[in-house]
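Q: sequence and predicted structure below; questions after.
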Amino acid sequence: MNRKIGLFFGTFNPIHIGHLIIANHMAEFSDLDEVWLVVTPHNPHKKKSTLLDNHHRLDMVYKACEGYEHLRPSNVEFNLPKPNYTSTTLAHLQEKYPTNEFCPIMGEDNLKTFHKWKNYDVILENHEIYVYPRISGGKVENEFKDHPKIKRVDAPVVEISSTFIRRAVKDGKFIKPLLNQSVWDYIKLMNFYR
């Protein structure tokens, strides 16, 4: 059976309710059958010092996805050559699961720079891209504005950042409402971000 899988990439450092709201909305209110939360090993644009080990971030994504029928954690990028590009991940997944259709999910802000991605034209040729709104995104007025492969999903706008959460934890703030209960417990247990 041909299944349509949304791929929601992130360092998830940590995963928070904003990620879950968007992923779940994509799974429930679009034609995607499932959303895989793909934990990216290390983004060269992010400072590595604040990035928890891959397995800790994956553990948190597993904990956060419990009870969500259509959300699945994925570590597919952990074993791909570095630096890794979305186009490589898509090619790998398509080869491994030839009957599935894989669709990257991105915020509108990322669409603005999508033309700078490695092999972006190949991605667009072979995959639909699902876009959710961002306050910081602004409207995209470039070649992707009315592209037939770009599907806009009117998801809730959630402006919570993992950076904000890490800072708040470091400052001893009580931010439990921003995290799934088991993720909150795990961060406290492991003494992360302090």
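A: Alright, I've got the coordinates.

Q: make it CA atoms for all contacts and neighbour counts henceforth
A: Noted.

Q: Ile105 belongs to a strand?
A: Yes - according to DSSP: H, G, I helix; E, B strand; the rest coil, Ile105 belongs to a strand.

Q: burial check on the closest residue to it other than its chain neighbours, number of neighbours?
A: Counting by Cα to Cα, 6 or more residues apart in numbering, the nearest residue to Ile105 once its immediate chain neighbours are dropped is Tyr130, at 4.6 Å. Neighbour count for Tyr130, taken as other Cα atoms under 10 Å: 22.

Q: next: Tyr85.
A: Neighbour tally, Tyr85, other Cα under 10 Å: 15.

Q: Glu101 too?
A: Glu101: 19 surrounding residues under other Cα under 10 Å.

Q: use this one as the comparison:
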Amino acid sequence: MKIGLYFGTFNPIHIGHLIIANHLAEHSDLDQIWMVVTPHNPLKKKSTLLDDYHRLEMVHLATENYTKIQPSDIEFKLPQPNYTVNTLAHLQEKFPSHEFSLIMGEDNLNSLHKWKNYDVILENHNIIVYPRLHSGEIDAQFVNHPKIQKIDAPIIELSSTFIRESIKNNKNVIPMLPNKVWEYVEHNLFYKK
């Protein structure tokens, strides 16, 4: 089975994440997309994150009607901060018959060379890259790399940071979040201050 791993803090998950995940579920050879909720991205401040289980619950709520998209808490059980190379090794050991590919935005491809053991990741896994408007200059070693596949997906310029700031400033974010996620955020008064 071919699994696409879409990593994120999903703080909160929004319609942009779902549009990309669904596009790959429907228009690629991937059998499933796993939305991997990252407890702590080494490149982000932990203090800005909602509790892991709240973010996982929001991913559950957002994906419950998608048969090919599912939440994953695999990184919750691994040492923190989480390094993708370790998560991939763990998944490959746990699911030896699955083929795992990484899903990332073009902007993340720019910092791939800073990732722990990125060469090992590229040796063993494909990377599927979706377009971003402001991705900057791609490192020469990743241009035309046989393991990196750029896909023609919708360009979504929506960020969780923008949504959190909007909520804090009492702006209406209903169109940006799946309904049940918005209800969960509103009910729990998340991101209000």
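A: That came through, no problem. Please read these numbers as outputs of a predicted model, since none were measured by experiment.

Q: tm score of chain vs chain?
A: The TM-score (TM-score structural alignment, normalised by the length of the second structure) is 0.96; 192 aligned residues with a Cα RMSD of 1.0 Å.

Q: still on that earlier bit, so the counterpart of the residue nearest to Ile105 of the first structure in the second structure, which of the three states?
A: Following TM-score structural alignment, the counterpart assigned to Tyr130 of the first structure within the second structure is Ile128. Three-state assignment for Ile128 of the second structure (three-state DSSP): strand.

Q: tell me the residue in the second structure that is farthest from the middle.
A: Farthest-out residue of the second structure from its mean C-alpha position, per Cα atoms, centre = their mean: Asn170, at 26.2 Å.

Q: what's the counterpart of that residue in the first structure?
A: Per TM-score structural alignment, Asn170 of the second structure is aligned with Gly172.

Q: which residue sits closest to Phe84 of the first structure, ignoring its sequence neighbours?
A: Just so we're on the same page, residue 84 of the first structure is Asn rather than Phe. The nearest residue in space to Asn84 of the first structure (Cα to Cα, 6+ apart) is Glu77, at 7.5 Å.

Q: can you tell me what the one you found aligns to in the second structure?
A: Checking TM-score structural alignment: Glu77 of the first structure goes with Glu75.

Q: roughly how far apart are that match and Asn86 of the second structure?
A: Separation of Glu75 of the second structure from Asn86 of the second structure (Cα to Cα, to the nearest Å): 9 Å.

Q: neighbour count: the two, which is higher?
A: Neighbours per residue, other Cα under 10 Å: of Glu75 of the second structure and Asn86, the larger number sits with Glu75, 23 against 16.

Q: isn't the more buried one right up against Asn82?
A: Yes - counting by Cα atoms under 8 Å, Asn82 is a contact partner of Glu75 of the second structure at 6.9 Å.

Q: identify the contacts common to these two.
A: Common neighbours of Glu75 of the second structure and Asn82, counting by Cα atoms under 8 Å, 6 or more residues apart in numbering, are 38-39.

Q: please enumerate the strands of the first structure.
A: Counting by DSSP state E, the first structure has strands at residues 4-10, 34-39, 71-74, 101-107, 129-132, 150-152.

Q: single out the most deeply packed of those.
A: By mean neighbour count, with neighbours taken as mean count of other Cα atoms under 10 Å, strand 34-39 ranks first of the strands of the first structure at a mean of 25.

Q: just checking the distance from that one to the centre of its chain.
A: Distance of strand 34-39 of the first structure from the chain centroid (Cα atoms, centre = their mean, to the nearest Å) equals 7 Å.

Q: that strand against the second structure, how far on average?
A: Mean deviation of strand 34-39 of the first structure relative to the second structure after superposition (mean Cα distance after the TM-score superposition for the first structure): 0.4 Å.

Q: find me the equivalent region of that strand in the second structure.
A: The aligned range for strand 34-39 of the first structure is 32-37, by TM-score structural alignment.

Q: aligned partner of Val158 of the first structure in the second structure?
A: Match for Val158 of the first structure (TM-score structural alignment): Ile156.

Q: list the residues that contact the nearest residue to its match once chain neighbours are set aside.
A: Closest residue to Ile156 of the second structure apart from its sequence neighbours, by Cα to Cα, 6+ apart: Gly16 at 5.7 Å. Applying Cα under 8 Å, 6+ apart, one finds that Gly16 of the second structure lies in contact with 156-159, 176.

Q: helices of the second structure, residue ranges please.
A: Assigned by DSSP state H, the second structure shows helices spanning 15-27, 52-63, 84-94, 106-109, 118-124, 160-168, 179-187.

Q: out of these, flag the one nearest Gln149 of the second structure.
A: Gln149 of the second structure sits nearest to helix 106-109 of all the helices of the second structure, at 10.7 Å, using Cα to Cα.

Q: neighbours around the spatially closest residue to Gly172 of the first structure that is not a sequence neighbour, how many?
A: Leaving aside its chain neighbours, Gly172 of the first structure sits nearest to Arg194 (8.0 Å; criterion: Cα to Cα, 6+ apart). Arg194 of the first structure sits with 13 neighbouring residues when counted by other Cα under 10 Å.

Q: lovely, talk soon.
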